[in-house]
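Participant: sequence isn't available, so here's the structure alone:
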């Protein structure tokens, strides 16, 4: 988005047009643009308001009703922190005693919204002029937030009275000839590089950095808590937390969040934190139950801790599946008293059968049981589920779930039925 289009969007005409659009429908998008143009709306403004309508529809998953009063860019929305997780970031700073925070790479202002909303004084910066202008608009209701078009690393933190630093470095390249950006996985290629940000802890000890969940364990700073976060089974980020922002000390942890709405329409969030060291897990034969730890637990390398909590063992030393001989206690998916209730750290299955992997054997097994629809899960195998599904050529009426994985070094098929989450 360029400055001219942003100016038109923020004009009384542009804002009124955006607010008057019906709920976004991809099938009607071109028709909506054509209708607006027929009504005399400039082509660039018509395209811009429909684009914002599309982005707002996507943004509701992260921002809920707040999305209706915000502006977005595609890359900005992609990298923006979910409001639920941003609120947890803000809580870390508050509990650490922070009063004034520098958001060095504010993007569209997602984290700064949470910081300012909890009363923190925020200095938010972004290198892109239009992005900074969008953040300024999104934070317009918070006088505590000072949004600047600037390089956050150039701030004089002491002179500004800053006692907390947060950064969410850009992890995408600029769009190439096709106009599409690509993810960056090398922390040295982040903008700004991680080394430049965590060097600030020499000036302000309370430094927090949001990074991609695919960040490697090798090279992580020894004095940080690195926490992977999942929301409803989706691993959304990892965070590096230094000094007073890591009250439990350095190391790796996983934060598992689950959300649900009760019968009265009230939203609840269950949470559970897993911490630990690189313990060697027990490994053994497949039992009557199989558990798949949450993705955040797996990314954090805490499968051994999950196995210990579940009272089980791994099916293979290299595979993140836990097996038990008796079911783990299953908390209700919607607790009657959700306040303080733990989130599940694994998805459970009852094991019905096991067999060595072989297409002919598996096809015969499923056909003999009248299976026509199969859910295929995999870990530690090169099999492509969609290709396998076509090769099975199933025509029955029953459903089945199979797990393709390695057990004690050999490729196996586990036939399972879902239980729930624990």
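Facilitator: On my side now, so go ahead. Here the structure is a predicted model, which means the values were calculated and not measured. Numbering: from 1, shown residues only.

Participant: CA atoms for contacts and neighbours, from now on please.
Facilitator: Noted.

Participant: surely residue 354 touches residue 413?
Facilitator: Yes. The criterion here is Cα atoms under 8 Å, and residue 354 meets it with residue 413 at 5.6 Å.

Participant: the two: which is more packed in?
Facilitator: residue 413 (20 against 14; other Cα atoms under 10 Å).

Participant: that one contacts residue 359, correct?
Facilitator: No. Using Cα under 8 Å, residue 413 is not in contact with residue 359; the gap is 10.3 Å.

Participant: wait, residue 347 sits on residue 293?
Facilitator: Yes. In terms of Cα under 8 Å, residue 347 counts as a neighbour of residue 293; the distance is 6.5 Å.

Participant: show me which of these two is the more surrounded one.
Facilitator: A direct count of neighbours by other Cα under 10 Å for residue 347 and residue 293 places residue 293 higher, at 26 against 16.

Participant: return the distance of the more buried one relative to residue 270.
Facilitator: Counting by Cα to Cα, to the nearest Å, the separation of residue 293 from residue 270 is 16 Å.

Participant: packing partners of the helix or strand where residue 209 lies?
Facilitator: If you go by DSSP states H and E, residue 209 is part of strand 207-211. Contacts defined by 3 or more Cα pairs under 8 Å, 6 or more residues apart in numbering; DSSP states H and E place strand 207-211 against strand 164-167, helix 194-198, strand 234-242.

Participant: burial count for residue 420?
Facilitator: Residue 420: 16 neighbours (other Cα under 10 Å).

Participant: same for the one helix or strand it maps to, what does it pack against?
Facilitator: Using DSSP H and E, residue 420 maps to strand 410-421. Strand 410-421 makes packing contacts with strand 346-356, strand 398-407 when contacts are defined by 3+ Cα pairs under 8 Å, 6+ apart.

Participant: skipping its backbone neighbours, what lies nearest residue 349 in space?
Facilitator: Excluding the flanking residues, the one nearest residue 349 by Cα to Cα, 6 or more residues apart in numbering is residue 418, at 4.3 Å.

Participant: let's bring in a second one:
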């Protein structure tokens, strides 16, 4: 199987099938529910359903809830811890006791950013990348207003992503923390977590990383970089389903120093003493607030199992091979038709999705969906193609790009509205 960005690729469907036959991850695709009539290139928005998840949830509902009722809580609470720790080890590469499953990504981000602000009293600046996911901007803006701080937006390349030099240019001793995305949601650009975290630490600032588009697709060097905090969702590459709880990471030596803003009884040191004064537990559970969603936690357990069984190193390699194949098809088929790659070209600089720019990208997106091919669209004029290495085949990529070529060449996209309809 080719192993770099310029392998001896052929352009036939048979060659794509030959690549699939050699793919060491091919057996894992059978562990997921698939509709062969759909070519799914949006696993970076919502991962496929593991076959085991439906039966597992049925067991929780029928037996653990329906039969055992409240007596299931001891096993449920243990599950929360074991799943969080397995996610930490298998997906994030960190030791147990530093990851919690809780809330949505937005709420988890609010918690860790608030804690980080409290650890740097007197500093008045928060950094965020210009092309960070919108909810990251919103949470940062809200906290800055609440705490009387200022937000400095680090200008980065919309296609190439964030560089250490761009961060260094705006650093000062007034910076309390920075909130950056490890993989850009728009372009798939992979930031240098280790170098950027080192720059922040050298000026006494804290590093908060958004891992939503990297967890389960590429290695996340939290331990190696000595990163302070991180958050991420579980419904993309972790295949845990819509509404599944997010995760948050806090480096072990910071946990007992942190004061997170949403105090609740699941973060209380003696939960069942029912005392009226909050005394937070000394462990990562101090970042919990209310009762955990056990159906969601169980779905995360099955989703994380799919990642752990394959191995994050194999998934990172698989994603780069798929996007490398997509790059070859783009250069050969789509570039002559006006498409431009809007992601980094080096394999080590991107996650597991590739973004293409074309003036008619929105219309092409609609035409693809009408054909049973599911990509994603991001402004401005970008078609985002997610190639989840566990569930996307080389033949899927071939079929998707062949359809883009045909739709563009035949101007089939002109049948569709040029402007996006407002979602209500």
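Facilitator: Received it, and whenever you're ready, just let me know what you need. Since this is a predicted model, take the numbers as computed values, not measurements.

Participant: any idea what the TM-score comes out to?
Facilitator: After superposition, the two chains reach a TM-score (TM-score structural alignment, normalised by the length of the first structure) of 0.28; 161 aligned residues with a Cα RMSD of 5.4 Å.

Participant: ranking the helices and strands packed on strand 207-211 of the first structure by burial, who's on top?
Facilitator: Mean neighbours per residue, mean count of other Cα atoms under 10 Å, is largest over these for strand 164-167, with a mean of 27.

Participant: by contact count, what packs against it?
Facilitator: By 3+ Cα pairs under 8 Å, 6+ apart, strand 164-167 of the first structure packs against strand 100-103, strand 207-211.

Participant: so can I have TSV of those showing mean neighbour count?
Facilitator: Below are those laid out as TSV (neighbours: other Cα atoms under 10 Å):
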stretch	mean neighbour count
strand 100-103	26
strand 207-211	25
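
Participant: between those strands, which gets nearest to residue 405 of the first structure?
Facilitator: Closest to residue 405 of the first structure of those is strand 207-211 (Cα to Cα; 29.6 Å).

Participant: any idea which helix or strand comes after the closest one?
Facilitator: Following strand 207-211 of the first structure toward the C-terminus (DSSP H and E): strand 224-231.

Participant: would you turn the helices and strands packed on strand 164-167 of the first structure into TSV with distance to residue 43 of the first structure?
Facilitator: Output for those, formatted as TSV (distance: least, Cα to Cα, whole Å):
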stretch	distance to residue 43 of the first structure
strand 100-103	35
strand 207-211	38
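
Participant: buried set for the one helix or strand residue 53 of the second structure maps to?
Facilitator: Assigned by DSSP H and E, residue 53 of the second structure falls within helix 51-59. Neighbour counts over helix 51-59 of the second structure (16 or more other Cα atoms under 10 Å) mark 53, 56-57 as buried.

Participant: nearest to residue 247 of the second structure, of those residues?
Facilitator: residue 53 (18.9 Å).

Participant: gap between that closest one and residue 136 of the second structure?
Facilitator: For residue 53 of the second structure, the distance to residue 136 of the second structure - Cα to Cα - is 30 Å.

Participant: and residue 177 of the second structure, by the same measure?
Facilitator: From residue 177 of the second structure to residue 136 of the second structure the distance is 13 Å (Cα to Cα).

Participant: between these two, who's got more neighbours?
Facilitator: residue 177 (25 against 21).

Participant: burial count for the nearest residue to that one once chain neighbours are set aside?
Facilitator: Leaving aside its chain neighbours, residue 177 of the second structure sits nearest to residue 206 (4.4 Å; criterion: Cα to Cα, 6+ apart). Here the number of neighbours of residue 206 of the second structure (other Cα under 10 Å) works out to 26.

Participant: didn't residue 206 of the second structure look like it was pressed against residue 196?
Facilitator: No. In terms of Cα under 8 Å, residue 206 of the second structure does not count as a neighbour of residue 196; the distance is 10.6 Å.

Participant: quick one: secondary structure of residue 100 of the second structure?
Facilitator: strand (DSSP: H, G, I helix; E, B strand; the rest coil).

Participant: distance to residue 309 of the first structure added to the helices and strands packed on strand 207-211 of the first structure, as a markdown table?
Facilitator: Shown next, in a markdown table, are those (distance: least, Cα to Cα, whole Å):
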| stretch | distance to residue 309 of the first structure |
| --- | --- |
| strand 164-167 | 33 |
| helix 194-198 | 33 |
| strand 234-242 | 20 |
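
Participant: so which of those is nearest residue 378 of the first structure?
Facilitator: strand 234-242 (16.8 Å).

Participant: got the angle between the closest one and strand 224-231?
Facilitator: 160 degrees (axes from the mean of the first three to the mean of the last three Cα atoms, to 10 degrees).

Participant: does strand 234-242 of the first structure pack against any helices or strands, and if so which?
Facilitator: strand 207-211, strand 224-231, helix 295-299.

Participant: got the angle for the next helix or strand after that strand vs strand 234-242?
Facilitator: The first helix or strand that comes after strand 234-242 of the first structure along the chain, using DSSP H and E, is strand 251-261. Angle of strand 251-261 of the first structure versus strand 234-242, following the same axes, to 10 degrees, is 140 degrees.

Participant: could you check the lengthiest helix in the first structure and say which residues are buried?
Facilitator: For the first structure, the helix reaching the highest residue count under DSSP state H is reported as helix 43-63. By neighbour count on 16+ other Cα under 10 Å, the buried set for helix 43-63 of the first structure is 45-59, 62-63.

Participant: assign residue 177 of the second structure to helix, strand or coil.
Facilitator: strand.

Participant: does it touch residue 118 like I think?
Facilitator: No. In this structure, residue 177 of the second structure is not within contact of residue 118 by Cα under 8 Å, at 10.5 Å.

Participant: doesn't residue 350 make contact with residue 289 of the first structure?
Facilitator: Yes. Using Cα under 8 Å, residue 289 of the first structure is in contact with residue 350, at 4.6 Å.

Participant: can you name the residues that contact the nearest residue to residue 198 of the second structure once chain neighbours are set aside?
Facilitator: Spatial nearest neighbour of residue 198 of the second structure, excluding adjacent residues (Cα to Cα, 6+ apart): residue 225 at 7.2 Å. Residues in contact with residue 225 of the second structure (Cα atoms under 8 Å, 6 or more residues apart in numbering) are 193-195, 197-198.

Participant: switch to 10 Å and redo it
Facilitator: 192-198, 207 (Cα atoms under 10 Å, 6 or more residues apart in numbering).
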